[in-house]
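*Asks:* Build me a structure from this.
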Amino acid sequence: MSLKYSTPDNQIYKKALAQLSNIQQRAINDERNGMRWKEISDDDDLNRSKEETIAMLYEAFTEAGQNTRVADGLTKWILSTRQDYSWRTTTGTAAAINILKESAMLKTSFAADSVSAKIGDQQLNSSNGLLAGQRNQFVGTNKIAPVTISANNTVSGGITWNYFSAEGQADDTKNPVKLKKTLFSYDKQKNAWIPLSDKPILKLGERIKIVLTIETAVNLRFVQLEDKRAGVFEPVDASSGQQYQDRMQYYRSVRDTGQQLFMDFLPSGRSELSYEVTVTQEGAFKNGAAMLQCLYNPGVTAYSNAITVISKP
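*Replies:* Predicted structure coming up:
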């Protein structure tokens, strides 16, 4: 307001410019994520007030006309955070869209965005063209090869490597989200749940509790968790519906092969989900790996360990 309704020779105008300079000095800026401030970017999630704060900062720097690089940096940060978080309110969405609409960094063009990637000697092309565009493309390779990427515009996308490995040997050392499956047996004498080994030997009719432990450093939204159930197990509660466990509310869908959990919000930290089953068959069975995926950002995926189960009369 001070910049918009005062003249450059006014003392209030000069004071506002000094405050903007101080704000700019406290900013974090990099080529990939753009410009942001620690007080905002360190939060686990965006919300209405922070999106509107960014919009007001953008308007102030644009009104000052000192540095278009600052406004471009704010635009880039809004776009980069959009890959992880949705704008959940009308006011926050309007504020963010107004930044993008006014940004000089984003050029209005009728040409489709296209991305090319070269994996070894194989070429991948993806485009969002209305008629001839192809958003996904798949190639097969039997070795690790260098990847080079080029695009005609600033776009967001990803390359996913799908591969087969021995069950129970998923490599999640560098994964920001970790998922672990543990089996527990109910001890009637101790009146407690006892953790089982990797290859437990179970008895018919025995009660088993399956515990899925999730560890994530940030909040996740729109998460699907699928746990395949071994043929030796039958769920104690086979009804689908809304559930609540360990700070999480989710919808559970029970199927013959396992169950799927759908969560609007997964809090950061360590969370545990559990359900009980009964041993109903004899033999050796493989309790497959559970899979967690953030549907809003499919690049966030985690797999649990698989467990071999042996049951006897």
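*Asks:* From now on I want contacts and neighbour counts done on CA atoms only, so please keep to that.
*Replies:* Noted.
*Asks:* neighbouring contacts of the longest helix belonging to the chain?
*Replies:* Counting residues, the longest helix found in the chain (DSSP state H) is helix 48-64. Helix 48-64 is contacted by residues 3-4, 17, 20, 40, 67-68, 70-71, 74, 87-89, 91-93, 95-96, 98-99 when judged by C-alpha atoms under 8 Å, 6 or more residues apart in numbering.
*Asks:* and those residues, which are buried?
*Replies:* Using 16 or more other C-alpha atoms under 10 Å as the burial test, those include Leu3, Leu17, Leu20, Val70, Ala71, Leu74, Trp87, Gly92, Thr93, Ala95, Ala96, Ile99 as buried.
*Asks:* Second chain to compare with the first, below:
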Amino acid sequence: MKNILLSESPWVLEAQTEEQQKERIATLFDLNNIRSNNIAALTRLQELQNSSGAWSWYKGMSGSRYVTTYIAELNARLAMMTGGKLDGAALALQKNAFTYLHQEALKEYKEILKAQKDGVKFTGVSGSILQYLYLVAISGEQVPAANKSAYTYYLSKVGEMLTTASMDTKAIAAIILDKAGRKKEAQEFVASLKEHLTKTAEQGMFFAFNETPYAWGGMKMQAHVDVMEALELIGGNNDTVEEMKLWLLKQKQTQQWNSPVATADAVYALLMKGVNLLDNQGDVRIVIADEVLETVSPSKTTVPGLGYIKRSFTQKNVVDARKIEVEKRNPGIAWGAVYAEYESPVSDVRQQGGELNVQKQLYVERMVNNAPQLQPVTEKTVLQVGDKIVSRLSIRVDRPMDFVQLKDQRGACFEPIGSVSGYNWSNGIGYYVDIKDASTNFFFDHLGKGVYVLEYGYRISRAGTYETGLATMQCAYAPEYASHSASMTIIIK
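*Replies:* Sure thing, here's the model as predicted:
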């Protein structure tokens, strides 16, 4: 149930891509396809690895420590998820990568020793060294004899980061210390992490202060996953980890992750240990209007392999659809939505909203002491032709959402001031505005958690009695999140 036609939005291409993704989902469960992709990926990695063991950003470039660490981390995490050890081509790639990383870590250690002789003091370790220590910890890699002194020095500096490090750094430090046998220090880092967690019944556990719309392609996701991993590997935090899984799934519900890094992190966090979500077949039984819907019935699912069903009821084939029974018959998470469409006089509509909320207030501009002043419009406000009206839309979002659309209806007596559509930036938020004959549409590619205020003006063009119209807002990516304002009757003299 989309409030705005897709053809009216700037997201037609994204919607086509999403539909193609749904069509390809079934191939992800084909074992032959999986084996073929694995062989192709390993062959490609072999071709791109330099003689030093490093990988570069692009073929022909010099080795990149960052790219090499990232690929080695994915290999190590893959081994942890499967419960086995790397072998064959994957093992050879990993050994070559560690040869390069050991050399880089030793080179940095020698530079530190040289700088210390010149009086430079160091606290903690660099990000690249932290990732190196983390890789050694989760892979069980043996540190070469030449690197023993460097490893011991780096390890001694990790404990100094407790009071100053970010959440993801603390999580990685906890894993390093725990695997090195320094259990007490690791528990201190875990305690610090848990102090910052927030919990809600609907979203699970997460770091509220880490939700920023300006974060690069999923960095908040990376921090969340790192903390989940630390709590899981150190142990004793099963309930917390399961609650944090819920937050990850709720993020995917309302956002399109364009970052492969964030997606890979999320998959790892959901499947590494704990309750196996792949064992949950989503056995849900729904009874509505004397009809039974079963999500485990392949012949009735809308998208194969997803347990997703969609059913529409009209007045002709529904005796009573106001009562719906939903039974979840196995562990795990499931969600759905119910949309009811009916006719009602616009004057009877009341403001509605929840996780996504929009409120509309009209103001009339008056001159007070030779200065313009906005005064709220009520049903008792005396308005005249020519008055300037300002529509103020207050938006509240309790979680990040992608592809959000807002439609603000105009009363027939209003003419917009400025009729040019285009991209705007206002109050720290960017959006595309499309001005129509009877409404103004706003399109937001992304809305971070928070409160936003939009204002635009129009003139009163004719006398009479009118409805101001509704402001309707909806997340096109997750249409179950929607809100609308109330309308109001005004009299123009």
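*Asks:* Quick check: TM-score for this pair?
*Replies:* Remark: TM-score between the superposed chains equals 0.74 [TM-score structural alignment, normalised by the length of structure 1]; 305 aligned residues with a C-alpha RMSD of 4.1 Å.
*Asks:* quick one on the thing from earlier: what is the nearest of the buried ones among the contacts of helix 48-64 of structure 1 to Val232 of structure 1?
*Replies:* Nearest to Val232 of structure 1 out of these is Trp87 (C-alpha to C-alpha; 44.0 Å).
*Asks:* Quickly find the element holding the closest one.
*Replies:* Using DSSP states H and E, Trp87 of structure 1 sits in no helix or strand.
*Asks:* Tell me the residue in structure 2 aligned with it.
*Replies:* Aligned counterpart of Trp87 of structure 1 in structure 2: Trp257 (TM-score structural alignment).
*Asks:* Could you find the closest non-adjacent residue to its match?
*Replies:* Nearest residue to Trp257 of structure 2, sequence neighbours excluded (C-alpha to C-alpha, 6 or more residues apart in numbering): Thr263, at 6.7 Å.
*Asks:* That neighbour falls within a helix, correct?
*Replies:* Yes - under DSSP: H, G, I helix; E, B strand; the rest coil, Thr263 of structure 2 falls within a helix.
*Asks:* gap between it and Gln255 of structure 2?
*Replies:* Here the criterion is C-alpha to C-alpha, to the nearest Å. By it, Thr263 of structure 2 lies 11 Å from Gln255 of structure 2.
*Asks:* just Thr169 of structure 2 next, same as before
*Replies:* Separation of Thr169 of structure 2 from Gln255 of structure 2 (C-alpha to C-alpha): 25 Å.
*Asks:* Report how many residues lie close to Asp227 of structure 1.
*Replies:* Neighbour count for Asp227 of structure 1, taken as other C-alpha atoms under 10 Å: 22.
*Asks:* That one should be in a strand, yeah?
*Replies:* Yes - under three-state DSSP, Asp227 of structure 1 sits within a strand.
*Asks:* Quick one: map it onto structure 2.
*Replies:* Using TM-score structural alignment, the equivalent of Asp227 of structure 1 in structure 2 is Asp408.
*Asks:* Touching, its match and Thr468? I think so.
*Replies:* No - here Asp408 of structure 2 does not reach Thr468: they are 9.6 Å apart, not a contact under C-alpha atoms under 8 Å.
*Asks:* Nearest spatial neighbour of Asp408 of structure 2, chain-adjacent residues omitted?
*Replies:* Nearest residue to Asp408 of structure 2 in three dimensions, chain neighbours excluded: Ala471, at 4.1 Å (C-alpha to C-alpha, 6+ apart).
*Asks:* give me the number of residues near the one you found?
*Replies:* Neighbourhood size, Ala471 of structure 2 [other C-alpha under 10 Å]: 24.
*Asks:* show me what contacts it?
*Replies:* Contact analysis of Ala471 of structure 2 by C-alpha under 8 Å, 6+ apart lists Val358, Gln359, Lys360, Leu393, Leu406, Lys407, Asp408, Gln409, His484, Ser485, Ala486.
*Asks:* for whichever strand in structure 2 runs longest, packing partners?
*Replies:* Using DSSP state E, we find that the single longest strand of structure 2 is strand 356-368. In terms of contacts (3 or more C-alpha pairs under 8 Å, 6 or more residues apart in numbering; DSSP states H and E), strand 356-368 of structure 2 is packed against strand 371-376, strand 388-397, strand 471-475, strand 482-484.
*Asks:* So for structure 2, the centremost residue is which one?
*Replies:* Gln251 (4.1 Å; C-alpha atoms, centre = their mean).
*Asks:* roughly how far apart are that one and Thr212 of structure 2?
*Replies:* In terms of C-alpha to C-alpha, Gln251 of structure 2 sits 13 Å off from Thr212 of structure 2.
*Asks:* cool, and Pro304 of structure 2?
*Replies:* In terms of C-alpha to C-alpha, Pro304 of structure 2 sits 35 Å off from Thr212 of structure 2.
*Asks:* Just give me the match in structure 1 for Tyr423 of structure 2.
*Replies:* Using TM-score structural alignment, Tyr423 of structure 2 pairs with Gln242 in structure 1.
*Asks:* name the element that match belongs to?
*Replies:* Using DSSP H and E, Gln242 of structure 1 falls within strand 241-245.
*Asks:* average gap between that strand and structure 2?
*Replies:* After superposition onto structure 2, strand 241-245 of structure 1 lies on average 1.5 Å away from the residues it aligns with, using mean C-alpha distance after the TM-score superposition for structure 1.
*Asks:* From Glu341 of structure 2, how far off is the alignment partner in structure 2 of Val147 of structure 1?
*Replies:* Aligned counterpart of Val147 of structure 1 in structure 2: Glu325 (TM-score structural alignment). Distance of Glu325 of structure 2 to Glu341 of structure 2, computed by C-alpha to C-alpha: 19 Å.
*Asks:* if you count what's nearby, which of these two comes out ahead?
*Replies:* Set side by side, Glu325 of structure 2 and Glu341 show more neighbours around Glu325, with 10 against 7, by other C-alpha under 10 Å.
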